[in-house]
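Novice: This is a predicted model, with the sequence first.
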Amino acid sequence: MTYQETISWMFAQLPMYQKKGAAALKHKLDNILHFSEVLGNPHRKFKSIHVAGTNGKGSSSHMLASILQEAGYKVGLYTSPHLKDFRERIKINGKPIGKDYVKDFIKAQKPFLEANELSFFEMTVGMAFTYFAEEKVDIAIIEVGLGGRLDSTNIIQPEVSLITNIGYDHMELLGNTLEKIALEKAGIIKENTPIVISERQSETEGIFRLIAAQKNSEIVFAEDLDLETYPTDLLGDYQRKNMTGVLAAIQMLKGFEISKKDVKKGLSRTVKNTGILGRWQVLGKKPLMVCDTAHNQEGLMSVMEQVGRQKYKKLHFVLGFVNDKELKKLLRRFPQQAEYYFVSPNIPRGLAVEELESIAKEIGLYGTSFSSVAKGFKAAKANASKEDFIYVGGSTFVVAEIV
C-alpha cells in the first residue's frame, strides 16, 4: 500500500473517534497492553511526561516539547487529533514521523490489527511508542486522547503528569459533572509520580488530592508556586493558564538540565519548534482573520473574551460543530451583534448546517448557510472590510479545513 492507501485503510477499516464518536471507544486497556507486549513493550523504553485535561492539553504538550528541545534533548511528541496530516500526531523535535515508517509499521502489524480489531487510536499509540523507542528519544510528551483512566496512552510510567483544566466535554463518556470528569482525568496519576494541576477548581481539587494521596504522589497546584511567566508565540490569552502548568511540570521534572534561557526560548518558539496549528492562529490581516480549535463551553468562553477585546468595525463568524455537543449552551457564548456563516465540517459527525442555522436563530444568531467550510470562509472574506474581524471555529474539524 502507498502512504495514502495506508492512511485510508486506518481511517476506514477501524473505528476512529474523530469520525465515529463514542462508537470508536473501547473503555479498556486490554488491547493496547496486548499490542505493546507484541511490540516488545516500547512504552517502557523511554521517559515521558503525561498530559491530560479538557482544555489546554495540546498547547501544554507542545510548550513542554519546545522547552525540552531548546534544552538540547531529543523529544518525542504524541498528540491528537491531527488537522491536516496524520503524521502531525507523532513527531520528534518537531519533525513528523516518516511516511515510509507509517506504511511499514502498518504492513508489519496488519495481521495482528485485523485479528484483534484494534481501534484507530490503539494502533496509533502503538506506532508512536514503537517509533519513540526505536529512535531513542530522551523523553516523550504524551497527550491523552480522551479522559485518562482508560485512555490507550495510560500504560506509560511518566516522570511527571500534568492535568490542565476540567470542563464539560464528552460528558456521555466521562460523566455529567466536573467531579466525575475529574475522576476519569485523575486516572493518569501514578504511584510515587509527581502530579501537577494547572488550574485549581473547587469542584475537582479534593478528588485530585485524594487520588494523589492514595498513590503516594506529590501533588502541586501551579498557582501555588511563584512562577515567572514569559512571552510565547502561542497568541491566545488562555495560554497564560496553560503556561503556569507547563512551568510547574518543568520544575517538577527531575534528571533533566533545563535553564531559564531554555524555558524562555522554548515558550517563544513553540509554534516554530513544534508546528502546532489552530490555536488563535492568525490567518491574515486587514481584515484580521483568526481561527481556533476551542469547541466546548470553557474553551469558547475564553476565546470569545479575547475576541471581545479586539478592535474591529464588524464581526464575522464562520461557524460549524460536530453533532454530539450541547449546541445551545455553546452558541450562547457567541455575540448576537455579528454576521454568521454557518458551515458543517466534512466528517460523519459534522452537524448538519440546516440544523445549526435553525438552532442559532432561536437564540438570536443570524446568518447564511454554506455547503462547505471553504465557501463560508470565502464569503466572509468577500463581505468583510479591512477594519473587520473574522473568526473561524466551533470545531477542530472546521479549523482543519482552512489552515
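Specialist: Yep, it's here.

Novice: all contacts plus neighbour counts: C-alpha atoms, from now on.
Specialist: OK.

Novice: who are the neighbours in contact with the closest residue to residue 165 other than its chain neighbours?
Specialist: Excluding its sequence neighbours, the residue lying closest to residue 165 (CA to CA, 6 or more residues apart in numbering) is residue 53, at 5.0 Å. Contact partners of residue 53, counting by CA atoms under 8 Å, 6 or more residues apart in numbering, are 144, 147, 163, 164, 165, 166, 185.

Novice: let's go with 6 Å and repeat that
Specialist: 163, 164, 165, 166 (CA atoms under 6 Å, 6 or more residues apart in numbering).

Novice: distance of the first one from residue 68?
Specialist: Same thing as residue 163. 19 Å (CA to CA, to the nearest Å).

Novice: Of the two, which one has the most company?
Specialist: When residue 163 and residue 68 are compared for neighbours, residue 163 comes out ahead with 32 against 27, by other CA atoms under 10 Å.

Novice: Which residues are in contact with the more buried one?
Specialist: 51, 52, 53, 197.

Novice: rerun that using 8 Å as the cut-off
Specialist: Going by CA under 8 Å, 6+ apart, residue 163 touches 51, 52, 53, 57, 185, 186, 195, 196, 197, 198.

Novice: and residue 300, what element?
Specialist: helix 297-308 (DSSP states H and E).

Novice: So for that helix, what gets flagged as buried?
Specialist: 297, 298, 299, 300, 301, 302, 303, 307 (16 or more other CA atoms under 10 Å).

Novice: Over to stretch 1-20?
Specialist: The neighbour-count check on stretch 1-20 (16+ other CA under 10 Å) flags 6, 7, 10, 11, 14, 15, 16, 17, 18, 19 as buried.

Novice: Likewise for stretch 252-268?
Specialist: Buried residues in stretch 252-268 (16+ other CA under 10 Å): 252, 253, 258, 262, 263, 264, 265, 266, 267, 268.

Novice: Between the two ends of that stretch, how far is it?
Specialist: Start-to-end span of stretch 252-268 (CA to CA) is 21 Å.

Novice: which residues sit against that stretch?
Specialist: Stretch 252-268 is touched from outside by 63-64, 66-71, 159-160, 194, 230-234, 273, with contacts defined as CA under 8 Å, 6+ apart.

Novice: Those in helices, which ones?
Specialist: Among the contacts of stretch 252-268, the residues falling in helices (DSSP state H) are 63, 64, 66, 67, 68, 69, 70, 273.

Novice: Just the buried residues of those residues.
Specialist: Here, 16+ other CA under 10 Å leaves 63, 64, 66, 67, 68, 69, 70, 273 buried among these.

Novice: So which residues of the stretch 251-400 of the chain form strands?
Specialist: 281-284, 288-291, 315-319, 339-342, 367-369, 389-393 (DSSP state E, counting those that start in this stretch).

Novice: For these, give me a markdown table that also has mean neighbour count and distance to residue 112.
Specialist: Listed next are those as a markdown table, based on neighbours: other CA atoms under 10 Å; distance: least, CA to CA, whole Å:
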| stretch | mean neighbour count | distance to residue 112 |
| --- | --- | --- |
| strand 281-284 | 16 | 40 |
| strand 288-291 | 22 | 40 |
| strand 315-319 | 25 | 41 |
| strand 339-342 | 24 | 43 |
| strand 367-369 | 17 | 45 |
| strand 389-393 | 26 | 38 |
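
Novice: take the one below as the second:
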Amino acid sequence: MPVRSSRSLDEWLRFQETLHPRSIALGLERVRAVAARLGLPHRGPHTLTIAGTNGKGSSATLAAGIYRAAGYRVGLYTSPHVLRYPERIQIDGRTADDAALCAAFEAIDAARGDVPLTYFEFGTLAALWLFRAARVEVQVLEVGLGGRLDAVNLVDADVALLTNVGLDHRDWLGDSREQIGAEKAGIFRAGRPAVLVERAPPASVLDAARDVGAPLLRLGGEFDYAVLPDGGWSWRCGSETWTRLPRPALAGAVQYQNAAGVLAALQAGLQRRPLRRDDCERGLALLRLRGRCESYRGVLLDVAHNAEAAQVLADFLRRETAAPRALVLGMLADKPVGEVGRLLAGAADHLYAVGLDGPRGLSAAALQARLREAGVDSQTCDNIGDALRRARRAVGDAGSVVATGSFLTVAAAINELDASRP
C-alpha cells in the first residue's frame, strides 16, 4: 500500500526546518539510524558520489544524462534547488512530483521516532527511498556539504568523484585546503575508484585515498583532455583515447574539465555499468543545468557564490560576452563577499547590489558596505526588478546583463523575468 501524506509539500518543508535546532548539523549517526529503520541499504544500485567545491551539479547532471542515454534507469540527487524543491530529485530525467515526495517524507517521519533529522537529511533519505521504489539501476548523488559527515555519505559509493577543493564553508570544514580536502575525501571507499578532477589536489586528498585503499584516477595522470581550436576536444583514460568529441552543451571552458572527470568516473564503473562512446556524446549534447551560464530572456544567469566560481564566471564574461557588462549581485552573509566582488568587478562595467531575504541573506546596503570594504564600487537597488531594469539601461541593446551570486539571486531573477514577460 502506498504511504499517504497528511501534509502538503510546503507544510512538510516547513516542518522539517523546525526539527533540528541547527540548519546544518554534520554527522551520520542520525541519518544512518533512520536509514536502517527504513531498510535502506548502505550499498544500493551502482552509485556515483560526487563531492567538490564547484562543478558538482554539472558533473552529476552530465553523468546521469549519459547513463540515461545508455538506457539505464537513473536516479539523480542534487542540491540546492533553484526554483522548487522537487528539482533536487530526478528519476529518468523527471523531477519527483509533490505527492511522491510527501509520501517519502511521511514514511521517513514514521520511521525516525524521536531522531531530530535536519532538512538536508530528510531530503537525502527521501531521494534514496524514491530511488529504491523506482528500482533505479544507477544513482548519482551530489554531496551537499563536505563529504565525510554529509548525509549522502551513508551510501558506499562504487565510484567517487572529487571535482576540486576550494576555500568554502570554512565554518564547518576547516580553514585550509588541506583540512577541507580531507573532509571531502571522506567519500572514498576501499577498493573503489576515486577520480580527482584537479591537477594539484591537496596532499590530504592523496593521503586519504592511500589510507583507505581507493585506487586513484588523476587529471593529468591516469586521464587527461585537450580542447581543440574549433571547440571539439579529445580525452584519454588509461589505454582508451577518444578524439573529436563534441563540446559540452553547457557553456564555459571549465565544462571540458568537468566532462573529462565524468568520463573517467564512468570508465571506472564500466564493469558494472557498460557504456559506449555514442552514449557519452549524446549526454554531452543534451547537458543543461538551470542557473549555470544560462542565457534566459536576455540575461545571463550564473551561480557564482564563492571565489572559484566567481573566477570562472569572470573569465567567461571576458571571453564570451559583449561589453559593456552590468552585474546584478546578491549574496549570503557567510560567503566570501569581498573576494567574489573583486573578481566579478574586474569583468564588469556596472555592479548593482540587491538584498536577499532569510537569516543568511545580506541586505542591499550590507552587501554594498562589504563590497566597499573590498574596494569594489556598487549601486544599491530596491529589488531584483529594479536592478535588472537599471542594468539594462546601463548597457543598452549591445551590452550584457548578468544575474549572479547566490542561488536565491538567480531564482529571483528567473521569477522577475517570467513575471515581466510581455
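Specialist: Thanks, I have the structure now. Source: prediction; values computed, not measured.

Novice: Tell me how the two chains score on TM-score.
Specialist: A TM-score of 0.91 describes the superposed chains when it is computed by TM-score structural alignment, normalised by the length of the first structure; 388 aligned residues with a CA RMSD of 1.9 Å.

Novice: still on that earlier bit, which position in the second structure aligns with the residue nearest to residue 165 of the first structure?
Specialist: Mapped onto the second structure by TM-score structural alignment, residue 53 of the first structure lines up with residue 52.

Novice: From residue 252 of the second structure, how far out is its match?
Specialist: From residue 52 of the second structure to residue 252 of the second structure the distance is 18 Å (CA to CA).

Novice: Is it correct that residue 118 of the first structure falls within a helix?
Specialist: No. Under DSSP: H, G, I helix; E, B strand; the rest coil, residue 118 of the first structure sits outside any helix and is assigned coil.

Novice: Check whether it really touches residue 31, as I assumed.
Specialist: Yes. Residue 118 of the first structure is within contact range of residue 31, at 6.6 Å (criterion: CA atoms under 8 Å).

Novice: neighbours of residue 91 of the second structure, just the number please.
Specialist: Using other CA under 10 Å, residue 91 of the second structure has 21 other residues around it.

Novice: Same question for residue 142 of the first structure.
Specialist: So residue 142 of the first structure, with other CA under 10 Å, has 30 neighbours.

Novice: I'd like the strands of the stretch 251-400 of the first structure as a markdown table, with distance to residue 177 of the first structure appended.
Specialist: Converted to a markdown table, the strands of the stretch 251-400 of the first structure look like this (distance: least, CA to CA, whole Å):
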| stretch | distance to residue 177 of the first structure |
| --- | --- |
| strand 281-284 | 31 |
| strand 288-291 | 29 |
| strand 315-319 | 27 |
| strand 339-342 | 30 |
| strand 367-369 | 33 |
| strand 389-393 | 25 |
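
Novice: How about the contacts made by residue 333 of the first structure?
Specialist: Neighbours of residue 333 of the first structure in contact, by CA under 8 Å, 6+ apart: 297, 300, 301, 304.

Novice: List the residues that contact the second one.
Specialist: This means residue 300 of the first structure. Counted by CA under 8 Å, 6+ apart, residue 300 of the first structure has contacts 294, 330, 333, 394.

Novice: Those residues into JSON lines, with extra columns for distance to residue 132 of the first structure?
Specialist: Converted to JSON lines, the contacts of residue 300 of the first structure look like this (distance: CA to CA, whole Å):
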{"residue": "294", "distance to residue 132 of the first structure": "29"}
{"residue": "330", "distance to residue 132 of the first structure": "38"}
{"residue": "333", "distance to residue 132 of the first structure": "40"}
{"residue": "394", "distance to residue 132 of the first structure": "33"}
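
Novice: now, which of the residues you listed lie within helices?
Specialist: Mapping the contacts of residue 300 of the first structure onto helices (DSSP H) picks out residue 330.

Novice: Neighbour-wise, which one of the contacts of residue 300 of the first structure leads?
Specialist: Highest neighbour count within these: residue 394, with 27 neighbours (other CA under 10 Å).

Novice: mind listing what the residue most central in space within the first structure touches?
Specialist: Note on the first structure: the residue nearest the mean C-alpha position is residue 58, at 3.7 Å, using CA atoms, centre = their mean. Residue 58 of the first structure makes contacts with 79, 80, 143, as judged by CA under 8 Å, 6+ apart.

Novice: Same question for residue 322 of the second structure.
Specialist: 398, 399, 400.

Novice: Same list (those) but as a markdown table, adding distance to residue 333 of the second structure.
Specialist: Output for the contacts of residue 322 of the second structure, formatted as a markdown table (distance: CA to CA, whole Å):
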| residue | distance to residue 333 of the second structure |
| --- | --- |
| 398 | 33 |
| 399 | 30 |
| 400 | 27 |
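
Novice: Just give me the closest of the residues you listed to residue 331 of the second structure.
Specialist: Closest approach to residue 331 of the second structure among these (CA to CA): residue 400, at 20.3 Å.

Novice: Quick one: map the closest one onto the first structure.
Specialist: Looks like residue 400 of the second structure aligns to residue 389 there (TM-score structural alignment).

Novice: and that match, how far is that from residue 308 of the first structure?
Specialist: 10 Å.

Novice: ok, now residue 8 of the first structure?
Specialist: For residue 8 of the first structure, the distance to residue 308 of the first structure - CA to CA - is 41 Å.

Novice: Aligned to residue 313 of the second structure, what sits in the first structure?
Specialist: Matched by TM-score structural alignment, residue 313 of the second structure corresponds to residue 303 in the first structure.

Novice: give the contact list for that match.
Specialist: Taking CA under 8 Å, 6+ apart, one finds 236, 237, 238, 292, 294 in contact with residue 303 of the first structure.

Novice: That one and residue 257 of the first structure: what is the separation?
Specialist: Note on residue 303 of the first structure: its distance to residue 257 of the first structure, by CA to CA, is 35 Å.

Novice: do the same with residue 302 of the first structure
Specialist: For residue 302 of the first structure, the distance to residue 257 of the first structure equals 34 Å [CA to CA].

Novice: do residue 56 of the first structure as well
Specialist: According to CA to CA, residue 56 of the first structure and residue 257 of the first structure sit 25 Å apart.

Novice: before we move on, what about residue 271 of the first structure?
Specialist: Per CA to CA, residue 271 of the first structure is found 22 Å from residue 257 of the first structure.

Novice: now residue 133 of the first structure
Specialist: With CA to CA as the criterion, residue 133 of the first structure and residue 257 of the first structure are 21 Å apart.

Novice: follow-up on the earlier one: for the contacts of residue 333 of the first structure, give me JSON lines that also has distance to residue 323 of the first structure.
Specialist: Shown next, in JSON lines, are the contacts of residue 333 of the first structure (distance: CA to CA, whole Å):
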{"residue": "297", "distance to residue 323 of the first structure": "15"}
{"residue": "300", "distance to residue 323 of the first structure": "17"}
{"residue": "301", "distance to residue 323 of the first structure": "20"}
{"residue": "304", "distance to residue 323 of the first structure": "21"}
